[in-house]
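Undergrad: turn this into a structure:
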Amino acid sequence: MATKGRLFAGCTVALATPFRDGQVDYDALKRLVEWQIARGTAVLSPCGTTGESPTLSHEEHEKVIAVVVETTAGRAKVLAGTGSNATSEAISLTKFAQRVGADGTLQVTPYYNRPTQEGMYAHFARIAEVCDLPMMLYNIPSRCGRNLEPETVARLAELPQVVAIKEASGSLDQVSELVRSTNLTVVSGDDSLTLPMLAVGGEGVVSVVANLAPQRVQAMIDAFQQGQLAEARAIHQELFTLSRNLLGLSVNPVPVKAALEELGLCSSEVRLPLTGLTPPQRDQLRKALAEARIQA
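TA: Sure thing, here's the model as predicted:
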């Protein structure tokens, strides 16, 4: 069956949020957006995990979304992270994203309070009931403590606002079941699994490594879709090595922000409880960037 939510197929960049002296650096945020657009990025996703949304105040969260929408000025789609483990907060953020012109919202599975499948269905359905923006569900059990089961996703897929899912369970069986049982656009939430997911019916990725190499990520997807499997595998191996050597140094987004600093795009500053790379890790990062030929 034809999938819905095709505007979120391909490479979506899970955008980092720059900080300086404890505050959001909005000038640097605009630079990141312009850098991505100059490289052909079609979709930007602010205020996700890579954007350190758990440590953004409500006011900062809204302003980051607004600045990204304003800066893109229609040159790229904006998939705003507006999820929360409080349904009322997710609704408030989603309504704001809709008012300022975002193209869709990324809605993470409620974390910490560990709702049942029925509770998760009711959570997402309530957001869809009061907000018209297209919604991408985000399943990441390792961070949220609950797996959004395919049967629940199939129920949610009947809602017109639910158009896609970012799947980060690590299970290709689950991806296959989502592709089989729903008409959602299924995208990877793990850079290392993008190509395997494409092979079983996925249509893209919400990518961390694309903060540094957006053209390569999109090129891999394009090569696969054009039947150029050897080319797709070669790019996958490059990106896999980069992800392991660089992003594996610490928890996301610590390494990617350090890499962005090496490229002169923003500070590597993160907010507690995250901490920056150690000097030896920074040396490893520089080596990984050089080997991957990443440059501004």
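Undergrad: contacts, neighbours, all on C-alpha from now
TA: OK.
Undergrad: where do the strands of the stretch 51-200 of the chain begin and end?
TA: 77-81, 104-108, 135-139, 162-167, 185-188 (DSSP state E, counting those that start in this stretch).
Undergrad: and the fourth one with strand 104-108, angle?
TA: Looking back up the chat, that one is strand 162-167. 50 degrees (axes from the mean of the first three to the mean of the last three CA atoms, to 10 degrees).
Undergrad: rewinding a little: out of the strands of the stretch 51-200 of the chain, nearest to Glu62?
TA: Ranking the strands of the stretch 51-200 of the chain by proximity to Glu62 (CA to CA) places strand 77-81 first, at 9.6 Å.
Undergrad: alongside the first, I'd like the structure of this one:
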Amino acid sequence: MKTFPDLTQQLYNLILNPATRVWERQQLVKAKSSLNKRSATEVWSQLEYQLRPLAVRNNLTPDVADFYALLKHDEPAGKKFDLTIHQATDPAWQERAIFAGGCFWCLVEPFETRPGIKAVIAGYTGGVTTKPTYEQVSSQKTGHVEAVEIIYDKRLVNYQNLLELYWQLIDPTDATGQINDRGNNYRPVIFVRNQRQQQVAEASKLALINSQKFSKPIVVPIETATKFWPAENYHQQFYRKHPQRYHLIAQARQNYLRVLKFSGKIKQLFNKK
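TA: Below you'll find the model as predicted:
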């Protein structure tokens, strides 16, 4: 469990955080004012009680949700994700791939658990706003999509391997979202970082089109990668922090994709006949 001084500093940071909603900030300011009048235990308990209705509905802003997890003594949920590898320069044997395909929660675990993957970071890209927040991206006014940056060891896995897995995780016939995630911020996109990735991605997409596995056209665009902004800590490795909720979301997505693939097989069968 975090010590009270750690919680106090985080409280101050959240009050100053522009992403904190007005009502959330009001509760945090009240708690801050009470720290000099009541015991810390009472203050944290009262704040947890005030935030609970939104927390149980998963409606707190990401950083406040992390803070709430610590108030509940759920350290795994509030654990800080190390972004050092994202910020560092890649050695010669390391490369990055950026894919968008609906909610980024469901793209992290399938890639991160594969051999050769050093890190998978949830984030935002493709838009114009600097340091976008989850709420800004969700408003669909910044041009960003939810995406993942995959940092991998080229000696153990290659870009083609990643593309093959990517196609299995999305509905490539849906240009305006993915499954239950609707809107431009959930559109599928392959973001390429160099000419070689461009060539491999185009060949991979053409191979999928020629396979005729889907009854509708393949509509995933291939775009030049722009600045990738890591998402809030709450969204990093969501499958580990919130396994039950992740399982329900991932299972629904997998069921949809199974039906989609079955429809494609039926089409292939009729085409052969």
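Undergrad: please state their TM-score.
TA: Overlay of the two chains. TM-score (TM-score structural alignment, normalised by the length of the second structure): 0.26; 111 aligned residues with a CA RMSD of 5.5 Å.
Undergrad: how about the strands of the stretch 51-200 of the first structure in a markdown table, adding mean neighbour count and distance to Glu34 of the first structure?
TA: As requested, those are exported to a markdown table (neighbours: other CA atoms under 10 Å; distance: least, CA to CA, whole Å):
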| stretch | mean neighbour count | distance to Glu34 of the first structure |
| --- | --- | --- |
| strand 77-81 | 29 | 13 |
| strand 104-108 | 26 | 20 |
| strand 135-139 | 25 | 24 |
| strand 162-167 | 26 | 25 |
| strand 185-188 | 29 | 24 |
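Undergrad: got those as CSV, with distance to Tyr121 of the first structure columns?
TA: Output for the strands of the stretch 51-200 of the first structure, formatted as CSV (distance: least, CA to CA, whole Å):
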stretch, distance to Tyr121 of the first structure
strand 77-81, 18
strand 104-108, 12
strand 135-139, 11
strand 162-167, 11
strand 185-188, 18
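Undergrad: so which of those is nearest Arg216 of the first structure?
TA: Per CA to CA, nearest to Arg216 of the first structure of the strands of the stretch 51-200 of the first structure: strand 185-188, 15.7 Å.
Undergrad: what helices and strands are in contact with the closest one?
TA: strand 162-167, helix 172-181, helix 194-199, strand 204-207 (3 or more CA pairs under 8 Å, 6 or more residues apart in numbering; DSSP states H and E).
Undergrad: show me where the stretch 51-200 of the second structure has helices.
TA: For the stretch 51-200 of the second structure, the helices defined by DSSP state H, counting those that start in this stretch cover 62-71, 75-78, 84-87, 105-112, 134-138, 159-169, 195-211.
Undergrad: helices or strands up against the next helix or strand after the last one?
TA: Looking back up the chat, that one is helix 195-211 of the second structure. Once helix 195-211 of the second structure ends, the next helix or strand along the chain (criterion: DSSP states H and E) is strand 222-224. If contacts are counted by 3+ CA pairs under 8 Å, 6+ apart, strand 222-224 of the second structure sits against strand 189-192, helix 195-211.
Undergrad: can you identify the element that follows strand 222-224 of the second structure toward the C-terminus?
TA: Counting by DSSP H and E, what follows strand 222-224 of the second structure is strand 229-230.
Undergrad: just to revisit the earlier point, most packed of the helices and strands packed on strand 185-188 of the first structure?
TA: strand 204-207 (a mean of 28; mean count of other CA atoms under 10 Å).
Undergrad: list the buried ones in the longest helix belonging to the second structure?
TA: Criterion DSSP state H: the longest helix present in the second structure is helix 243-272. By neighbour count on 16 or more other CA atoms under 10 Å, the buried set for helix 243-272 of the second structure is 246, 249-250, 253-254, 256-257, 260-261, 264-265, 267-268.
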